[in-house]
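**Q** show me the folded form of this:
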Amino acid sequence: MNPFLPASPFVRFAGPVLLPPFAEDVAVDYGPVHGKPGASLLWRRLRPALSLRWHGQARLRRDRIPKGTRRVLWIYKGAPQIGDSLMDLSSRALLVQRGIAVDLVTDAHLAGLYRADRFFGRVFDTSDAAAPADYDLVLLDSLKGRCIEAKIGRLRTLPFATMRGVFSGPEFNRTLFSFFRMKQLLGLDTPERTLRAMAKPAMFASNEDEADADALKIPPGAVAVALGGADPVRSYAHWPDLLSGLLHATPRTPLVLLGSKNALAARDAVLARLASSSGTRIIDAVDRLTLPQTFAALERCTLAVAADGGLLHLAHAAGVPTVALFDRHIAPALRLTPANHSLPLQSPAEVSALPPEQVAAAIREALDRYAD
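**A** From the prediction side, this is the model:
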């Protein structure tokens, strides 16, 4: 039990909001909910229960995926971040390994990540497109409103299980949570250490995406650099100094610059600083690739350097070793697993407080450690 929670009937009722439902150890940070009013936590537990009863769903809930289940529809709604999606859905491989076919309903901006997926059969951006007769069970990501709303339309008569239930609020290692919870739902006896060793995000590229990545002609030994970021606190600001120092020590290291529109200014600063770096191959792919194309490009790199965010998790899905940069609020244990070949650095403040020399040294160490 967590020390800030009093041992009381309150804990017994609100516990599922704050505690993972399985026995395995997973990193959890209770900072985001520490000090929250007790009434708020109680409401997080009570509201879904009332909603399920109101919509006639409570009797359809299953604590486990029933034996004999062969067709599952996974509803993933309400978590808009790319990285969260890759981590939360990472355990779908366990369903397929058990002979269970699984389709996905998710938001339109995430659906494209899974169009070429080898685990999800079909991918929908609305539950209305899924035929109830095609499924034995619905798997809800959580019991938050958007997931329940997607269930109570055409799918209202189907039984369902849930990945997170009412667990919400704390930061947690989403990848390990996904694998341990799926183990519990399926009743697997897989040892914890085995799951830890295999737990990582998964993604796949189409043949067209692979061809587009081939067209970049990424040379062997390339280092991918994820520029930009939506949150300034989690975005690194010293790429020109960092990459200049790196190339001074290892002058022929090829670089692949990645990022979206919010990386354009950083890209311009890097290219201006490195203009005189003769003999260095720099591939500028900022704001030029879709996410699946970016994934395929990462597969062709030896190492990726990224602050905590979507491109970091995309690199882990691609199986690329990483140098991962974290601010003081997010411990590496909340994002990484033993399956990620990662050298993490955590700042005592914002990410940009990490000295360029320290990050460059970590890149050189990672290249020595992970290079073929």
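**Q** only C-alpha atoms from now on, for both contacts and neighbour counts.
**A** Will do.
**Q** Ile152 and Trp54 touch, don't they?
**A** No - if you go by C-alpha atoms under 8 Å, Ile152 and Trp54 don't touch, sitting 10.7 Å apart.
**Q** contacting residues around the biggest helix by length in the chain?
**A** Criterion DSSP state H: the longest helix present in the chain is helix 38-54. In this structure, residues lying in contact with helix 38-54 by C-alpha atoms under 8 Å, 6 or more residues apart in numbering are 10, 13-14, 16-17, 58, 143-145, 148, 166.
**Q** any idea how far that helix is from the chain center?
**A** Centroid separation for helix 38-54 versus its chain: 27 Å, with C-alpha atoms, centre = their mean, to the nearest Å.
**Q** ok, then the element right after it?
**A** strand 71-76 (DSSP states H and E).
**Q** could you say what helices and strands that next one packs with?
**A** strand 101-106, strand 137-140, helix 145-151 (3 or more C-alpha pairs under 8 Å, 6 or more residues apart in numbering; DSSP states H and E).
**Q** name the residues that touch it?
**A** Residues from elsewhere that reach strand 71-76, judged by C-alpha under 8 Å, 6+ apart: 100-107, 127, 134-141, 147, 150-151.
**Q** which parts of that strand are buried?
**A** Going by neighbour count (16 or more other C-alpha atoms under 10 Å), the buried part of strand 71-76 is 71-76.
**Q** another one to check against the first:
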Amino acid sequence: MPLQRFIARRLGALTEPSTRIPYAWVYHEPDVFMQRTSALTVAKKYLHRRVRLAMSGQMRHEVRHVAPGARVLWIYGGKASVGDAVMDMSGRALLRDRAGPVDLLIAPGLKAVFEGDDIFRHVYGDPAQVNPADYDVVVLQEFNYPTLRLKRKFFPTLPFACLFRYFHGPDRNQTQFSFAAVNDVFSLNLASDHLFASAKPYLRHEADLPEAIARQLPEGPFLTLAMGGVEPRRTYAHWRAFLQAYDIAYQPGMPRGIVLLGSGNGVEAANALMDAKFVNLRLASFVGSLTLRDAKRVIANAALFIGADGGLMHVAHTTRTPSVTLFAQAEPPYLRLTPLCRSTPLHTQSDVSEADPVELADTVVAALAESRATGT
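**A** So this is what the prediction gives:
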């Protein structure tokens, strides 16, 4: 028995850095994760990362905090998805008034999402274009292999701090985690209550629409719908039935314009909606034809965004537009949303298509009424 307790304590010490976020107010689910994952597996991954850091000679370069005036290169090597990148780096909003500059190095496929950012001075997609002499310190998103490889190859002697460090397993509220980690690593000393109240996915606010897009929008207020999806469980299959229910519920003063947004995987569904007949509604589709930046501008001018958990939903939450959002069973809304998202979630017991279209229409009508009542 003493040996078993000793082993349990040692495993606990090795799994803690990977499963427990060191900020009490950040929502995450370590217990759920550990119910389906071996503690030995987590411990081995933790030790592997520590060994990799030590063998690369990088461990001695780690610092826990960044000096206020230091010139910073932020290296993002997280998941190659828009939604994850937006949430993982949302905490940079806290650095708006920082004295020292902050630049970003990110995968080429995500570079366009952050170009023109009002926090990052420069955004690079190629490490060969970055001059190490321009920086005092590197900020790594996490201790994963792609990030450590970039650090070791291109910036071997620069000191570095890491936002998420060894944490990698349990699902968590990535936006809250980003705000907490930026506050810690950059020594901003903001209170937890303040961080909780201000956490929100962040992209530069842009609401001005290009004339070519504005001409194609329906007249008057409009709703935006996010079409398509990468994963079937997060792709809603009943948009036509929802619009029919909303059409029936329509009252003067409610938005009658419906603007369809999304990438190429939503074109077929969008075309089917454009062929449908409605009494009150007027549809326009930009599916597969807008940049993400222009899609964000359209959402910023909408009365409401409606969509399933995914990249466009997280982009929508960087705007001031309220939303109604659909979540599959495996994605609890509290791990994806913050109070400032102004989102009304519908959480199903399986995939998002389980959401009843009439219930969705009723929820949209209620969200619009609340928005009118509060004047937002």
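**Q** pick the most buried one from the helices and strands packed on strand 71-76 of the first structure.
**A** Most buried of these, by mean neighbour count (mean count of other C-alpha atoms under 10 Å): strand 137-140, with a mean of 24.
**Q** mean shift between it and the second structure?
**A** Superposing on the second structure and averaging over aligned pairs (mean C-alpha distance after the TM-score superposition for the first structure), strand 137-140 of the first structure comes out at 0.6 Å.
**Q** before we move on, back to that, okay, the contacts of helix 38-54 of the first structure in CSV with distance to Arg47 of the first structure next?
**A** Shown next, in CSV, are those (distance: C-alpha to C-alpha, whole Å):
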residue, distance to Arg47 of the first structure
Phe10, 16
Phe13, 13
Ala14, 12
Pro16, 13
Val17, 11
Ala58, 12
Leu143, 9
Lys144, 9
Gly145, 9
Ile148, 11
Val166, 9
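**Q** okay, now the closest residue to Tyr370 of the first structure other than its chain neighbours: neighbour count?
**A** In this structure, Tyr370 of the first structure finds its nearest non-sequential neighbour in Pro321, 6.7 Å apart by C-alpha to C-alpha, 6 or more residues apart in numbering. Using other C-alpha atoms under 10 Å, Pro321 of the first structure has 25 other residues around it.
**Q** repeat for Ala49 of the first structure
**A** Ala49 of the first structure sits with 15 neighbouring residues when counted by other C-alpha under 10 Å.
**Q** got it, and Ala133 of the first structure?
**A** Ala133 of the first structure has 9 neighbouring residues, counting by other C-alpha under 10 Å.
**Q** re earlier: put the buried members of the contacts of helix 38-54 of the first structure into a ChimeraX selection.
**A** One line in ChimeraX is enough to select the buried members of the contacts of helix 38-54 of the first structure, burial here meaning 16+ other C-alpha under 10 Å:
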select :14,16,17,58,143,144,148,166
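**Q** which among the contacts of helix 38-54 of the first structure gets closest to Thr175 of the first structure?
**A** Nearest to Thr175 of the first structure, judged by C-alpha to C-alpha, of those is Val166 at 17.6 Å.
**Q** Arg335 of the first structure and Tyr236 of the first structure, how far apart?
**A** Remark: distance between Arg335 of the first structure and Tyr236 of the first structure (C-alpha to C-alpha, to the nearest Å) = 18 Å.
**Q** that older thread, what's the average distance of the longest helix of the first structure to the second structure?
**A** So helix 38-54 of the first structure averages 1.5 Å relative to the second structure (mean C-alpha distance after the TM-score superposition for the first structure).
**Q** list the buried residues in that helix.
**A** 41-42, 44-45, 48, 51-52.
**Q** okay, that helix sits on what stretch of the second structure?
**A** Mapped onto the second structure using TM-score structural alignment, helix 38-54 of the first structure spans residues 39-55.
**Q** strands of the second structure, start to end?
**A** 72-75, 102-105, 123-124, 137-140, 160-162, 222-226, 257-261, 282-285, 304-308, 323-327, 343-347 (DSSP state E).
**Q** show me what the shortest one is packed against.
**A** Counting contacts by 3+ C-alpha pairs under 8 Å, 6+ apart, strand 123-124 of the second structure packs against strand 102-105, helix 108-114.
**Q** in TSV: these, plus distance to Pro221 of the second structure.
**A** Shown next, in TSV, are these (distance: least, C-alpha to C-alpha, whole Å):
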stretch	distance to Pro221 of the second structure
strand 102-105	37
helix 108-114	27
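**Q** thanks again, I'm all set now.
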